[in-house]
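Asker: pasting the sequence and the predicted coordinates here, then a few questions.
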Amino acid sequence: MDKSVSVAAARLKKPSWKDPRLLIGVLLVLGSVAGVISLVGTADRTTQVFAAREDIAVGQVVTESDLAIVKVRLDEVEAGYVTVERGLTESRVALQRVAKNQLVPRESLGVADALDRKPVAIALDEELPAQAVPGSRVDVWVSMPGVSRAFEEPEMLLPSAEIAGISTGSTTLGSAKTTVVMVLVTDAQMPKLLGAQANKAKISVVWNPAGVVR
């Protein structure tokens, strides 16, 4: 028999399951399918977590009625957020502000005794800049009543205080509008601010664009 014919016949011979090339091909196909399944499974892995329905202020008691349930991919940062699976512990208060639609960080909730800042109302006659909104930072300046002149030189009392809320009102006669800013004050800062208010000091609030403590 011609040698070329023998080679062609060998090539046309039905492969055996013992053929290592066939086994390698099958393993490659199975590995590819397993990889695709694993990738799809990872892409679909979402976690149910709580998000704020509306802005949550510092000191506010938080219940499930204040929260919405959303599905997101958190992967390795899952432990940092309040998940539906772990649930929401009762009598939790907000230790930091949580904005509307923001996922709720676990560190943002705690007990009332853990609050290191409390909101204090400051009434202002002047308007605040548009950038001064809840969550932004302001510097609080105080001018104490003077003897020889109306007020002493202004001094910064609270650097980079966080705004907890803003409301508008009017004077008793309704002739002038007043802006009431709720700023978060630490226990250490509280006596000076309350003392300034009791002594009818002139208090001004200045937006701090850097948002940092000097």
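Answerer: Yep, it's here. Treat the numbers as computed from the prediction; the structure is a model and nothing was measured. Numbering: from 1, shown residues only.

Asker: all contacts plus neighbour counts: C-alpha atoms, from now on.
Answerer: Will do.

Asker: now do the strands in the chain.
Answerer: Assigned by DSSP state E, the strands in the chain fall at 47-52, 61-62, 67-72, 92-94, 109-110, 117-124, 137-143, 155-170, 177-186, 202-207.

Asker: ok, Gly165 - how many residues close by?
Answerer: One way to gauge burial is a neighbour count; for Gly165, by other C-alpha atoms under 10 Å, it gives 20.

Asker: revised request: answer the last question for Trp141.
Answerer: Around Trp141 sit 18 other residues, with neighbours defined as other C-alpha under 10 Å.

Asker: would CSV of the strands of the chain with distance to Val26 be doable?
Answerer: As requested, the strands of the chain are arranged in CSV below (distance: least, C-alpha to C-alpha, whole Å):
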stretch, distance to Val26
strand 47-52, 36
strand 61-62, 56
strand 67-72, 37
strand 92-94, 57
strand 109-110, 54
strand 117-124, 65
strand 137-143, 63
strand 155-170, 63
strand 177-186, 66
strand 202-207, 68
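
Asker: so which of those strands comes closest to Lys192?
Answerer: Closest to Lys192 of these, according to C-alpha to C-alpha: strand 155-170, at 7.6 Å.

Asker: tell me which other helices or strands that closest one touches.
Answerer: Counting contacts by 3 or more C-alpha pairs under 8 Å, 6 or more residues apart in numbering; DSSP states H and E, the secondary-structure elements packed against strand 155-170 are strand 137-143, strand 177-186.

Asker: may I see the buried residues of that strand?
Answerer: By neighbour count, with 16 or more other C-alpha atoms under 10 Å as the criterion, the buried positions of strand 155-170 are 157-166.

Asker: about what we covered before: so which of the helices and strands packed on strand 155-170 is the most surrounded?
Answerer: Among the helices and strands packed on strand 155-170, strand 137-143 has the highest mean neighbour count (mean count of other C-alpha atoms under 10 Å), at a mean of 22.

Asker: and here is the other one:
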Amino acid sequence: MADVVIHRVTTLDLKVEPWDWPFARERRDDIAAHFAEHQREKPGLWNGRILLGRDARFDGDRFAARYFETDFASLLAWRDWGFPDRTAFNGFGMGALRSADGAFVLGEMGAHTANAGRLYFPAGTPDLDDVRNGMLDLAANVAREVEEETGLTPADYQAAAHWDCVVTGASIALMRVLDAAESGDVLQRRIEANLAAQNEPELTGIRLVRSRGDLTAAMPRFVTAFLETQFSEAGPSA
């Protein structure tokens, strides 16, 4: 995993403050044209306000950063153009759902999303609804995204005390294991029933990952790196 670094932390110190992102300001016309092209292909894309990070710092069991407000169009262009401005990073939380029999629960992103076909844990880019007293509440963000995508609430799982921060290039995926009391097969049926009841679900299906043999190219590197670490900790049978 030479391209990946994973930090395990228990404290998040994520301040939200105004900042004029040079990339978004200087490339505004190009960004608008890029987003318009994406919208022609996927009319459901919405250019909402989101939060990105800068000045990431790991200090023992603490992760600190400063977050700023921008729009989704800028994030999408920045990503598609290979992250040309490294003064910012995409720091997002993910709920790593794990069943009682050890299966991790991932969802396949729908065709109408910006990451169609990719396999992820429940997640979403932080936004202003996740800000509490000037701080980004990533635990609340993860709980909200898990409920929106799967129907599961905090009463359905036990959240780990720590976060695994998976650093890959300009992204930091903050993974939190959520241990459910139900088996993988039961969780899969329950979540897929919830998706079937939605008019336009973000996910098209659920995949269970029980071992390294279940890892696929549809999973981003930060997901496979996290899972490889989890299976290593679980022992040779995983």
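Answerer: That came through fine. Just so we're clear, the structure is a prediction, and the values are computed from it rather than from any experiment.

Asker: quick TM-score on the pair, please.
Answerer: Aligned and superposed, the two chains score 0.26 in TM-score terms (TM-score structural alignment, normalised by the length of the first structure); 92 aligned residues with a C-alpha RMSD of 5.2 Å.

Asker: on that earlier part again, turn the helices and strands packed on strand 155-170 of the first structure into JSON lines, columns for distance to Val5 of the first structure.
Answerer: Below are those laid out as JSON lines (distance: least, C-alpha to C-alpha, whole Å):
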{"stretch": "strand 137-143", "distance to Val5 of the first structure": "89"}
{"stretch": "strand 177-186", "distance to Val5 of the first structure": "93"}
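
Asker: so for Ala196 of the first structure, which of these sits nearest?
Answerer: Minimum separation from Ala196 of the first structure across these (C-alpha to C-alpha) falls at strand 137-143, 7.3 Å.

Asker: the helix or strand where Phe226 of the second structure lies packs against which elements?
Answerer: If you go by DSSP states H and E, Phe226 of the second structure is part of helix 221-234. Secondary-structure packing of helix 221-234 of the second structure (3+ C-alpha pairs under 8 Å, 6+ apart): strand 163-168.

Asker: who's in contact with the strand it packs on?
Answerer: Outside strand 163-168 of the second structure, the residues within contact range by C-alpha atoms under 8 Å, 6 or more residues apart in numbering are 3-10, 172-177, 221-222, 225-226.

Asker: rerun at 6 Å
Answerer: For strand 163-168 of the second structure, the external contacting residues (C-alpha atoms under 6 Å, 6 or more residues apart in numbering) are 4-9, 172-176, 222.

Asker: mark which of the residues you listed are part of helices, please.
Answerer: Filtering those for membership in helices, criterion DSSP state H, returns Phe222.

Asker: tell me the two of the contacts of strand 163-168 of the second structure that are most distant?
Answerer: Maximum pairwise distance among the contacts of strand 163-168 of the second structure (C-alpha to C-alpha): 17.3 Å, between Val4 and Arg176.

Asker: the two: which has the busier surroundings?
Answerer: With other C-alpha under 10 Å as the criterion, Val4 of the second structure and Arg176 differ in neighbour count, and Arg176 comes out ahead with 20 against 14.

Asker: what distance do you get for that one to Trp78 of the second structure?
Answerer: Look at Arg176 of the second structure and Trp78 of the second structure: by C-alpha to C-alpha, to the nearest Å, they are 26 Å apart.

Asker: can you check Leu52 of the second structure too?
Answerer: Per C-alpha to C-alpha, Leu52 of the second structure is found 11 Å from Trp78 of the second structure.

Asker: same deal with Asp179 of the second structure?
Answerer: 34 Å.

Asker: and Ser74 of the second structure, what element?
Answerer: Assigned by DSSP H and E, Ser74 of the second structure belongs to helix 72-80.

Asker: tell me which helix or strand comes right after that helix.
Answerer: For helix 72-80 of the second structure, the following helix or strand on the C-terminal side (DSSP H and E) is strand 90-98.

Asker: other SSEs contacting that next one?
Answerer: Applying 3 or more C-alpha pairs under 6 Å, 6 or more residues apart in numbering; DSSP states H and E, one finds that strand 90-98 of the second structure makes contact with strand 104-109, strand 171-180.

Asker: adding distance to Ala193 of the second structure, write those strands out as CSV.
Answerer: Supplementary listing: these in CSV, determined by distance: least, C-alpha to C-alpha, whole Å:
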stretch, distance to Ala193 of the second structure
strand 104-109, 13
strand 171-180, 17
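
Asker: and of these, who's closest to Met94 of the second structure?
Answerer: Across those, Met94 of the second structure has its closest neighbour in strand 171-180 (4.9 Å, C-alpha to C-alpha).

Asker: now that closest one against strand 104-109, angle please.
Answerer: Taking axes from the mean of the first three to the mean of the last three C-alpha atoms, to 10 degrees, one finds strand 171-180 of the second structure and strand 104-109 inclined to each other by 120 degrees.
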